[in-house]
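Visitor: what would the 3D arrangement of this be:
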Amino acid sequence: MIDVYTWPTPNGHKVHIMLEECGLRLGRDWQAHPVNIGAGDQFKPAFLAISPNNKIPALVDPNGPDGQPISLFESGAILVYLASKFGRFLPATDRERFKVLEWLMFQMGGVGPMLGQAHHFRIYAPEKIGYAIDRYTNEARRLYGVMDRQLAHHAHIAGDDYSIADIAIFPWLRSWQNQGIDWADYPRLKAWFDRIAERPAVQRGVAVLADARKPLTDDKSRDILFGKTQYAKR
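Guide: Presented below is the predicted three-dimensional model:
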């Protein structure tokens, strides 16, 4: 059984969705181990041993590529690993595969970090800094526009076929309201988003540990995620 150390965030959802899309089922083929990032579970030595950057998700597969256990951190790397292991959602030809990886990197280097900053300054920052809110809200809108234009020519983000690029991007757009987005400005992306949201495996993936996540309204959780606890030397 594959063990996934995770929390119901966009990066966690990517891996949950991918496993379910590959035909695996929670409780039968893989297990979700909650890492409560608001309580500081990500700093425990056992988790740091498999995720040295203290970020979820991390995965342990007892049957790695050489038949030996393998552990992985970074959600993008996990998606590529699972695509290789199960032969799903990453094309076999070089040209098509690199197009998918291109858009996966777009998510890892742009969509995730920038939308994450938009969330932080719009929702979580202890003081409202107009410059930061405008900067990251505008960048979120720019990135949505990039994806909307891409979908003018393709059914999915990286081409005509559903891929790990779609799986990586979709969870980050579920909080569109927190990012200052008006879907009316991105009709093609909204249509894509609705199609992905209807997939049964996606619905199962985003439901994993959904009841465990609570709003980060207390000072302790904010300190753990954004304050001195996050930056303590380890």
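Visitor: CA atoms for contacts and neighbours, from now on please.
Guide: Will do.
Visitor: just say helix, strand or coil for M114.
Guide: helix (DSSP: H, G, I helix; E, B strand; the rest coil).
Visitor: enumerate the positions of the biggest helix by length in the chain that are buried.
Guide: Longest helix in the chain, counting residues (DSSP state H): helix 130-150. Buried positions in helix 130-150, judged by neighbour count with 16 or more other CA atoms under 10 Å: 133, 136-141, 143-145, 147-150.
Visitor: name the residues that touch that helix?
Guide: For helix 130-150, the external contacting residues (CA atoms under 8 Å, 6 or more residues apart in numbering) are 110-111, 114-115, 117-118, 121-122, 157, 179-181, 186-189.
Visitor: quick one: name whatever helix or strand follows that helix.
Guide: helix 164-173 (DSSP states H and E).
Visitor: for that next one, which outside residues touch it?
Guide: With contact meaning CA under 8 Å, 6+ apart, helix 164-173 is reached by 9-11, 13-14, 17-18, 76, 79-80, 83, 89-90, 100-101, 103-104, 107, 111-112, 115, 156-158, 193, 196, 206.
Visitor: run the last query once more with 6 Å
Guide: 10, 14, 89, 100, 103-104, 107, 157 (CA atoms under 6 Å, 6 or more residues apart in numbering).
Visitor: again, but for stretch 117-129
Guide: Contact with stretch 117-129 is made by 133, 136-137, 179, as judged by CA under 6 Å, 6+ apart.
Visitor: please give the structure of this sequence too, so both can be compared:
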Amino acid sequence: MIDLYFAATPNGLKTKLFLEEAQLPYRVLPVSLGKGEQFAPAFLAISPNNKIPAIVDHAPAGGGAPVTLFESGAILLYLAEKIGRYLPSDTHGRAEVLQWLFWQMAGLGPMAGQIGHFNVHAPEKVPYAIDRYTRETSRLYGVLDRRLADRAFVAGELSIADIACYPWIVPHAAHGQDLDAFPHLKRWFESMASRPATLRTYEGVANVYAPQQPAMSEQERRVLFGQDGNPATRA
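Guide: Here you go, the predicted model:
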């Protein structure tokens, strides 16, 4: 059994998507980011960066003590190696998947996350930030679109590269992006969206970057976006 410490962010959803694709037994342990549950000592023991997702694998390959992991890219890599799927074993195939996994972690996720924040969650409009991150996210969408021009998946067969990227394309409207401008990406996105595992992953899940968000209290905003740091350390 795998415990998944989860909130419905793109990074949380990519881990859930892997577990659904692989049909691994898991249970979801929700973490309310707005309430500061990511700062609880028990959670920090698993995820010292106080971010979701995190997992505890109670049945690691080879047995032994449970394995705890934070960082979604590391989790995807660990799980793929655990079950021997979604990551090729040959040198060239493995390298191809890993470079796109790290591209998502270092580029697509951070840039899309920034424009999602400034478009949806920021308390005031910051034109320079909106323009800068919209343009960079558009460039990254273009990179992925060109990659998908002659292939069904990002790197060979379905892999952790696809699983990592898909949840960051779901909120494309909040990113200021029109998928019609990226036809190859749109075809891949629609194919991924129709997979049974994707449908199960997103069932009942609200998009955290949806343009219309429930009103947040000022305290929730400060906790969620790091202005207060660890609430436990405040006087």
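Visitor: just give the TM-score of the two.
Guide: TM-score for the superposed pair, counting by TM-score structural alignment, normalised by the length of structure 1: 0.92. Supporting figures: 228 aligned residues with a CA RMSD of 1.8 Å.
Visitor: rewinding a little: pull out the buried members of the contacts of helix 130-150 of structure 1.
Guide: 110-111, 114-115, 117-118, 121-122, 157, 179-181, 186, 188-189.
Visitor: okay, and the nearest residue to T229 of structure 1 once chain neighbours are set aside sits in which element?
Guide: Among residues not flanking T229 of structure 1 along the chain, D223 sits closest, at 6.1 Å (CA to CA, 6 or more residues apart in numbering). In this assignment (DSSP H and E), D223 of structure 1 forms part of helix 219-226.
Visitor: chain center to that helix: distance?
Guide: 21 Å (CA atoms, centre = their mean, to the nearest Å).
Visitor: next, the mean deviation of it compared to structure 2.
Guide: Comparison of helix 219-226 of structure 1 with structure 2 after fitting gives an average deviation of 1.2 Å (mean CA distance after the TM-score superposition for structure 1).
Visitor: what sits up against the helix or strand that that helix is followed by?
Guide: Downstream of helix 219-226 of structure 1, the next assigned helix or strand under DSSP H and E is helix 228-231. With contacts defined as CA under 6 Å, 6+ apart, helix 228-231 of structure 1 is touched by I224.
Visitor: sort out which residues of helix 228-231 of structure 1 are buried, please.
Guide: When burial is assessed from 16+ other CA under 10 Å, helix 228-231 of structure 1 yields no buried residues.
Visitor: still on that earlier bit, could I get the buried residues of helix 130-150 of structure 1 as a markdown table with distance to P65 of structure 1?
Guide: As requested, the buried residues of helix 130-150 of structure 1 are exported to a markdown table (distance: CA to CA, whole Å):
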| residue | distance to P65 of structure 1 |
| --- | --- |
| I133 | 44 |
| Y136 | 40 |
| T137 | 41 |
| N138 | 42 |
| E139 | 39 |
| A140 | 37 |
| R141 | 40 |
| L143 | 35 |
| Y144 | 36 |
| G145 | 38 |
| M147 | 34 |
| D148 | 37 |
| R149 | 38 |
| Q150 | 34 |
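Visitor: could you pull out the strands for structure 1?
Guide: Counting by DSSP state E, one finds strands in structure 1 at the ranges 2-6, 30-34, 58-61, 70-73.
Visitor: give me the buried positions along the last one.
Guide: Residues of strand 70-73 of structure 1 classed as buried: 71-73 (neighbour count, 16+ other CA under 10 Å).
Visitor: whereabouts in structure 2 does it align?
Guide: Aligning strand 70-73 of structure 1 against structure 2 (TM-score structural alignment) gives residues 67-70.
Visitor: next: stretch 49-59 of structure 1.
Guide: Going by TM-score structural alignment: stretch 49-59 of structure 1 matches residues 45-55.
Visitor: gap between the two ends of the matching stretch?
Guide: 11 Å (CA to CA, to the nearest Å).
Visitor: just stretch 102-118 of structure 1 next, same as before
Guide: Between the opening and closing residues of stretch 102-118 of structure 1 there is a gap of 23 Å (CA to CA).
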